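Trainee: got a predicted structure here, sequence first:
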Amino acid sequence: MSPLHITALHGEGLSCRRGFKLLFEHLNFEARPGRALLVLGPNGAGKSSLLRIISGYLSPTSGRIRLDGGDEERLFREQIHYLGHDDAVKGALRVAENLDFWRRILGPNGLGVEEALEQVGLGGLGRLRASVLSAGQKRRLAIARLLVSRRPIWVLDEPTTALDVKAQAWFASFGRAHLAEGGLIIAATHAPLDLGETDELRLGGKL
C-alpha cells in the first residue's frame, strides 16, 4: 500500500467530553501528506483524546473523522499507526519477539525485524528479555513498529519521550522519510520534532 493513496484527513466539528469535562468542541482540522500536523497545548487540553479519536480508539461526543483517498480495501484503522504513551512492550518476551509479534499483527510489509532493530539502535539486543531494556530503549522498540509495517498515517503521542538526543535525530529522519514518500503524520508534542515544514493545531484555552 503506497502512502500516496492518501490525499487528506479531516476532522469535522469534533467535540470530546470525558466525564463532566468538556475538552474541546467544534474542532476542525485538515492534515495532508508530506507535512506533519503538530497538536499543541497544555496538559489536560485533550491532545491524547484527540489522537485516540483520530485512530478510532475513542468515539467523539460529536463530529467525525473523514479520510480522502486511502486504500478502499482496508479499514480506516488498518491504514494508521498509533503510537501512544504506552510502549506496549511485553517484558516476558525477547526484544525480537516483541517486534515480530507487531510485524505479524500490523502487516509484514516493511523492514525485517533485525534490520528495524538496527535502524533504531537496538542491533544485537534482539535475544534479550524486553524487561531489561531502559525506558529509552523500550521507546525505540515501540518506534521500530513504524518501520516493520508500512502504513500511510502515523498518529503519534509524544513520540520522543525518554529518547536521548541521538535517538531523537533518528526518529526525525524516519519521520521526514515517511513524509517525503507522501505519508501523513499527526503528532502531539511538547518538544521540537525536526520534521521539516509543519502545520499546527492548538488546543486549550476557554471552550
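Mentor: Perfect, I can see it now. Numbering: from 1, shown residues only.
Trainee: use CA for all of it now, contacts and neighbours both
Mentor: OK.
Trainee: break down the chain into its helices, ranges please.
Mentor: Here the chain has its helices, by DSSP state H, at 47-55, 95-106, 113-119, 135-148, 165-180.
Trainee: ok, the spatially closest residue to His81 that is not a sequence neighbour - contacts?
Mentor: Distances taken as CA to CA, 6 or more residues apart in numbering place Trp154 nearest to His81, at 4.8 Å, with adjacent residues excluded. By CA atoms under 8 Å, 6 or more residues apart in numbering, the residues touching Trp154 are 80-83, 146, 183-187.
Trainee: what about the longest strand in the chain?
Mentor: Longest strand in the chain by number of residues (criterion: DSSP state E): strand 6-18.
Trainee: elements contacting that strand?
Mentor: Other helices and strands packing on strand 6-18, by 3 or more CA pairs under 8 Å, 6 or more residues apart in numbering; DSSP states H and E, are strand 21-31, strand 62-69.
Trainee: could you dump those strands to CSV with mean neighbour count and distance to Val39?
Mentor: Shown next, in CSV, are the helices and strands packed on strand 6-18 (neighbours: other CA atoms under 10 Å; distance: least, CA to CA, whole Å):
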stretch, mean neighbour count, distance to Val39
strand 21-31, 16, 10
strand 62-69, 15, 16
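Trainee: presented hereafter is structure B, for comparison with structure A:
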Amino acid sequence: MSPALALEDLAVERGGRRLLHGLNLTLMPGQAAVLTGPNGAGKTSLLRTIAGLQRPAAGRVRCQPDAIAYAGHADGVKSALTVSENLRFWAAVFGGDQIAPALAAMDLSALGDRLAGRLSAGQRRRLGLARLAVTGRPVWVLDEPTVSLDSRSADLFRAMLAAHLAGGGAAIIATHLDLGIEALRLELSEFAAPRDAAPLSGFDAAFA
C-alpha cells in the first residue's frame, strides 16, 4: 500500500527565515497526524507548504496529484451565495455533485437556503469544514479546524473526520483540542532550525 502523504527531509521557511528542517513523516491511508508546538513554531507554514501554497525550502512533499484538500483560517465561503450554493460550487470545482451528506455531517441541512453572509461565525465555520466532504480528496490538511466551533459543532467535526479516516482518508492537523482520534504526534520543536540558519534565496526572502 502506498503512503497517502510523505514528507521527506522537509525544510520550511517564512519571510526568508528557516523555521523547520529535517522533517520526515509518512501517513498511510486511514492515519492522522497532529502537529504540536508553541506559537510561532511553524505549524501554519508547514501546512501551507504541504498544501502547495508555498514551496519547500528543501526536501519534498510526496502524494498523489490532486490529493490534498486544505482548510486554513479563512473559510473559503462566498457570502452572496446560500449555504447549498456554496457547497454546490465547491462540489463542481472538484468534479462532484452530491452535497446532502456534507450538509448533514455538519448539521447544515436546515440552513441550506440561508445566505452565507447571514450565518453566525460558528455556522460559517461549519460550512467551511463541510466543504472538505465534497472535495473527494483523500488527504485533509487542517489548520485549527475547530476555531469558532462550540462543543456540539466540534463533535460534529470529530465525527466527520473519523468517518474520513475510516474510509481510508488521511489528515494532518494543527489543533489544540483533543479530537478523539488515534493520531501520530509531530512535535515541531524537535525540527526547529537553528536561529542563525541561512535562508535560501527566493521569493520569500525578497519580502523578509
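Mentor: Structure's in. What do you need? Since the model is a prediction, treat every value here as computed from it, not as a measurement.
Trainee: returning to that earlier point: looking at the helices of structure 1, which is nearest to Arg32 of structure 1?
Mentor: Among these, helix 165-180 comes nearest to Arg32 of structure 1, with 9.7 Å by CA to CA.
Trainee: read off where that closest one ends up in structure 2.
Mentor: Across structure 2, the stretch matching helix 165-180 of structure 1 (TM-score structural alignment) is residues 151-166.
Trainee: give me the buried positions along that stretch.
Mentor: 153-162, 164-165 (16 or more other CA atoms under 10 Å).
Trainee: picking that back up, highest neighbour count among the contacts of Trp154 of structure 1?
Mentor: Neighbour tally across those (other CA atoms under 10 Å): the maximum, 28 neighbours, falls on Leu184.
Trainee: for it, which non-adjacent residue is spatially closest?
Mentor: That would be Pro33: by CA to CA, 6+ apart, it lies 4.4 Å from Leu184 of structure 1.
Trainee: what's Asn24 of structure 2 aligned with over in structure 1?
Mentor: For Asn24 of structure 2, the residue aligned by TM-score structural alignment is Asn28.
Trainee: OK, contacts around Ala41 of structure 2?
Mentor: Contacts of Ala41 of structure 2 (CA under 8 Å, 6+ apart): 19, 188-189, 192.
Trainee: of those, which ones are shared with structure 1?
Mentor: Counting by both residues aligned by TM-score structural alignment, their matches' CA atoms under 8 Å, structure 1 reproduces these contacts from the contacts of Ala41 of structure 2: 19, 188-189.
Trainee: which residue in structure 2 aligns with Ala116 of structure 1?
Mentor: Checking TM-score structural alignment: Ala116 of structure 1 goes with Ala102.
Trainee: quick one: map Leu81 of structure 2 onto structure 1.
Mentor: By TM-score structural alignment, Leu81 of structure 2 lines up with Leu93.
Trainee: likewise Gly59 of structure 2?
Mentor: Using TM-score structural alignment, Gly59 of structure 2 pairs with Gly63 in structure 1.
Trainee: show me the contacts for its match.
Mentor: 11-15, 26.
Trainee: looking at the helices of structure 1, which is nearest to Leu67 of structure 1?
Mentor: With distances scored as CA to CA, the stretch of these nearest to Leu67 of structure 1 is helix 47-55 (10.2 Å).
Trainee: what's the closest one packed up against?
Mentor: strand 153-157, strand 184-188.
Trainee: before we move on, the earlier item: for the match of helix 165-180 of structure 1, give me the average deviation versus structure 1.
Mentor: Once fitted to structure 1, stretch 151-166 of structure 2 is off its aligned match by 1.1 Å on average (mean CA distance after the TM-score superposition for structure 1).
Trainee: and that stretch, how far out from the chain middle?
Mentor: Distance, stretch centre to chain centre, for stretch 151-166 of structure 2: 14 Å (CA atoms, centre = their mean, to the nearest Å).
Trainee: and for stretch 107-125 of structure 1?
Mentor: 17 Å.
Trainee: same question for it: list its buried residues.
Mentor: Counting neighbours by 16+ other CA under 10 Å, stretch 107-125 of structure 1 gives 108, 110-111, 113-114, 116-117, 119-122, 125 as buried.
Trainee: mind listing what Asp113 of structure 2 touches?
Mentor: 82-84.
Trainee: now check structure 1 for the residue matching it.
Mentor: Under the alignment (TM-score structural alignment), Asp113 of structure 2 maps onto Arg127.
Trainee: now Leu7 of structure 2
Mentor: So, by TM-score structural alignment, Leu7 of structure 2 is matched to Gly11.
Trainee: how much space between that match and Ser49 of structure 1?
Mentor: Here Gly11 of structure 1 is placed at a distance of 13 Å from Ser49 of structure 1 (CA to CA, to the nearest Å).
Trainee: can you tell me what sits against stretch 157-168 of structure 2?
Mentor: The contact list for stretch 157-168 of structure 2, computed with CA under 8 Å, 6+ apart, reads 29-32, 105-106, 129, 138, 146, 170-171, 179-181.
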